[in-house]
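In: all I have is the shape, not the residue letters:
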C-alpha cells in the first residue's frame, strides 16, 4: 500500500487544482439571476420561432381546395362526403383519390408568398417548405377532418364548381 495509486483518496472538498477528486464549490459559481434566465429563454424562443415553418389552417385549406390535381377531383371528393358517412372510409377514399397510382406531388405557394412542395401518398399529405425543407405531415384522417369542416362551412367548392355541380345534378 505504499504506491501513490494505492493510497486512499481524501473525501475533502479542497481547492487543490492538481487533484482530480475536487468538489464544485457552488458559492463561487456564477449563477444567472431569474431575469437573466428568462431573457435567455425568450431569446432562444424568438430564434427558434423566427426560423420555424408554421403551417396555418388557411394554408392547409388552400392546398385542399386544389383537389387531387386530377380532372374533376373536387367533385369526386364532394361526392365522397355526400355518400359516405363513415369518416374512416372517407379517409381511405381520399387516399385513393390523391394517390391512385402511388405517390405524387406538386409545387405549392404558401399564403405568405413562400414556396414549397406538396407530396401525397397512401399515408397522407406532406407539406414541404423551401428553402429550409421543413416538413409537416397530415395523415388522411386529419385531411378528412379538414375537408369535412370546409364542406360544413361552405368553403370547399368555388362558386364556379357549385354551378358546374348544379348542372351535373339537374
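Out: Perfect, I can see it now. Predicted, not measured: the structure shown is a model, and the values here were computed from it.

In: switch to C-alpha atoms for all contacts and neighbour counts from now on
Out: Noted.

In: would you map the strands across the chain?
Out: Per DSSP state E, the chain carries strands over the ranges 104-109, 115-120, 124-129, 134-139.

In: just give the nearest non-adjacent residue to residue 74, would you?
Out: residue 67 (5.0 Å; C-alpha to C-alpha, 6 or more residues apart in numbering).

In: what's the distance between the one you found and residue 55?
Out: According to C-alpha to C-alpha, to the nearest Å, residue 67 stands 18 Å off from residue 55.

In: isn't residue 107 right next to residue 114, touching?
Out: No - the pair residue 107 / residue 114 is not scored as a contact, 11.0 Å apart, by C-alpha atoms under 8 Å.

In: state which helix of this protein is the longest.
Out: helix 34-51 (DSSP state H).

In: for that one, name the packing helices and strands.
Out: Counting contacts by 3 or more C-alpha pairs under 8 Å, 6 or more residues apart in numbering; DSSP states H and E, helix 34-51 is packed against no other helix or strand.

In: try this one next to it:
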C-alpha cells in the first residue's frame, strides 16, 4: 500500500460518468423471468424459420424439365411423371435417373428471377438459393 500507482479508495458505487471504470449494479438490473426468457427464445426461433427459402413445385418442375444433361433424360423424366403417381416412388425413380451420371450441377434461375445452384447426385436434387 502507499505506492504511487495505487488509486485511493472511494466510497462511490461507480456511478461517475467521467470515469472509465464504471461498475454494473446488478440490484438495479431487470432480469427476465424464466417464462420471459423462453418466450424470447421461441420468438427468435420463429423469426429464423419464417425467413427460410421456400421452393415451389413449379421451380422443381422447371429444374426437372432441364433433364440430367444426358441423352434422352428429359423423356425418361417425363415418363416417370406420367407413369408413377406415388410421390415417394417417383422420387426414387428420379434418383435412379440421376445416379448413373454421378454428381453434377449447374446454375439455376428461379421463377422469381433470383439465382442459385442446382446439384444432382444419386440422392436426388439439391437446390441452393
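Out: All right, it came through fine. Being a predicted model, the structure only gives us computed values, none of them experimental.

In: related to what we said a few turns ago, more neighbours: which of residue 67 and residue 55 of the first structure?
Out: Between residue 67 of the first structure and residue 55, counted using other C-alpha atoms under 10 Å, residue 67 has the larger neighbour count: 21 against 15.

In: got the contact list for the more buried one?
Out: Contacts for residue 67 of the first structure (C-alpha atoms under 8 Å, 6 or more residues apart in numbering) come out as 73, 74, 77, 98.

In: for those residues, which ones persist in the second structure?
Out: Retained contacts for these in the second structure, judged by both residues aligned by sequence alignment, their matches' C-alpha atoms under 8 Å, are 73, 74, 77.

In: can you redo those as JSON lines with distance to residue 87 of the first structure and neighbour count?
Out: Formatted as JSON lines, these follow (distance: C-alpha to C-alpha, whole Å; neighbours: other C-alpha atoms under 10 Å):
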{"residue": "73", "distance to residue 87 of the first structure": "18", "neighbour count": "16"}
{"residue": "74", "distance to residue 87 of the first structure": "17", "neighbour count": "21"}
{"residue": "77", "distance to residue 87 of the first structure": "13", "neighbour count": "19"}
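
In: distance of whatever residue of the first structure lines up with residue 121 of the second structure from residue 87 of the first structure?
Out: Alignment note (sequence alignment): residue 121 of the second structure maps to residue 121 of the first structure. Distance, residue 121 of the first structure to residue 87 of the first structure, by C-alpha to C-alpha: 19 Å.

In: same deal with residue 124 of the first structure?
Out: Separation of residue 124 of the first structure from residue 87 of the first structure (C-alpha to C-alpha): 15 Å.

In: who has more neighbours out of these two?
Out: For residue 124 of the first structure versus residue 87, neighbours defined as other C-alpha under 10 Å are more numerous around residue 124 (21 against 14).
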